[in-house]
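**Student:** Predicted structure and sequence below. I'll ask about it afterward.
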Amino acid sequence: MTAATKRKHVIKEVLENFSMPAPDQTIVKVLGNSGSNLHEVITPSGERFLASLPVKFRKNIWIKRGDYVITEPIIEGDRVKGEIVRILYAQHIKEIKICKMWPKEFEEKVNDFEIVKETEKLKISNESVEGSEEDSDDDDLSDIFVNTNRPPEIFLSDSEEETSDEE
């Protein structure tokens, strides 16, 4: 089986073949990557441990900080206490919530994120409606979303260059 075919089958399995977590499986949140296909995770009870990513997911599926995964415990592990069984996407989380199996500790954080997204959508729609009106009171830019993933832009004034050229 070629790498492309394997990738296709793994992605199809992750996205389409969803089953609810078994009693011995736990829904955890990924806190970060520790290297060597190990991810630091936190359980709803607050326990932190390392979980390994199985070989079939490596180089096919990526996990980032803040994602939710389902893990199975590893009995003989000292540092690595779990193995990632499934990566949860938005549609999977919705199905788990419908079945009332989603941990309450993660519920609030997901709802806060959804509320922030909704308020951003409302701000964007209000700005487009009020775009034709020019009010000097709306010049306060403190409530605009700032993308922290990009470095801040520095704007240089052209007026300094013009004054030095005139002299």
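**Tutor:** That came through, no problem.
**Student:** going forward, measure contacts between C-alpha atoms and count neighbours the same way
**Tutor:** Will do.
**Student:** how close does the spatially closest residue to G66 that is not a sequence neighbour get to S128?
**Tutor:** Excluding the flanking residues, the one nearest G66 by CA to CA, 6 or more residues apart in numbering is V30, at 5.3 Å. Distance check for V30 against S128: by CA to CA, to the nearest Å, it reads 37 Å.
**Student:** Start and end of stretch 75-94, how far apart?
**Tutor:** 30 Å.
**Student:** quick one: contacts of the one helix or strand L15 maps to?
**Tutor:** Using DSSP states H and E, L15 sits in helix 3-16. Defining contact as CA atoms under 8 Å, 6 or more residues apart in numbering, one finds that helix 3-16 is touched by K56, F57, N60, I61, R86, I87.
**Student:** second one coming, line it up with the first:
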Amino acid sequence: MSRRQKSARQLLYNTPYPTPEEKIARVLGGRGKHLYEIQLIDGTSTLATLPPRFRNVVWVKRGGYVIVLPVEGENKIGAEIVHVLLNEHIKQLRAESIWPKEFDSSQEATKEEPRISEGADEEDDIFINDNRVTVEESSPEEDEDEDD
């Protein structure tokens, strides 16, 4: 079995539990060269690297969660990603009360209530794509007025 297959099976079939030195973090965005900006539970942000065994096996999305191992030193990189958490893993960690409360409250704050328009035209709710040229259609009555 190749290294890629072992990493994929480990990711999909094993529920990861953070050890005392590991921490759960939220991914704020990718910075290139397998570096990701992460936010720790205490609110600090740092760079984390994705080890070669996970590259081309799993993709880390912005807003996703990872388990990281903090790295000591004066580098810009403050942690190494040990495991990428999928939705099934997060549900399991919440069920076992391992999931940090800080990430639950911030996730609820970002959810928006669906917008209900009362008495407004449906045309107001239609998305307007600014990347396309808009063409105004004219009615046949306006065309006759222009000819006169």
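**Tutor:** Everything's here; your move. Because the structure is predicted, anything quoted here is derived from the model rather than measured.
**Student:** circling back to that earlier point, can you name the element that comes right after the helix holding L15 of structure 1?
**Tutor:** strand 26-35.
**Student:** Mean distance between that next one and structure 2 after superposition?
**Tutor:** The superposed strand 26-35 of structure 1 is, by mean CA distance after the TM-score superposition for structure 1, a mean 0.8 Å from where its aligned residues fall in structure 2.
**Student:** Mind giving me the packing neighbours of that strand?
**Tutor:** In this structure, strand 26-35 of structure 1 makes packing contacts with strand 38-42, strand 68-73, judged by 3 or more CA pairs under 8 Å, 6 or more residues apart in numbering; DSSP states H and E.
**Student:** Save those as a markdown table, and put in distance to I154 of structure 1 and mean neighbour count too.
**Tutor:** Listed next are these as a markdown table, based on distance: least, CA to CA, whole Å; neighbours: other CA atoms under 10 Å:
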| stretch | distance to I154 of structure 1 | mean neighbour count |
| --- | --- | --- |
| strand 38-42 | 36 | 21 |
| strand 68-73 | 36 | 20 |
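**Student:** residues in structure 2 matched by stretch 22-34 of structure 1, start to end?
**Tutor:** Aligned by TM-score structural alignment, stretch 22-34 of structure 1 falls on residues 19-31 of structure 2.
**Student:** buried residues in the matching stretch?
**Tutor:** Buried residues in stretch 19-31 of structure 2, counted by 16 or more other CA atoms under 10 Å: E22, K23, I24, A25, R26, V27, L28, G29, G30.
**Student:** Could you report the separation of the residue lying closest to the last one once chain neighbours are set aside from A120 of structure 2?
**Tutor:** In space, not counting the residues next to it along the chain, G30 of structure 2 is nearest to Y36; the distance is 4.3 Å by CA to CA, 6+ apart. Y36 of structure 2 sits at a distance of 43 Å from A120 of structure 2 (criterion: CA to CA).
**Student:** Mind checking which residue lies nearest the centre of structure 2?
**Tutor:** By CA atoms, centre = their mean, structure 2 has its centre lying nearest to G63, at 2.4 Å.
**Student:** so what corresponds to it in structure 1?
**Tutor:** Checking TM-score structural alignment: G63 of structure 2 goes with G66.
**Student:** Cool, thanks, signing off.
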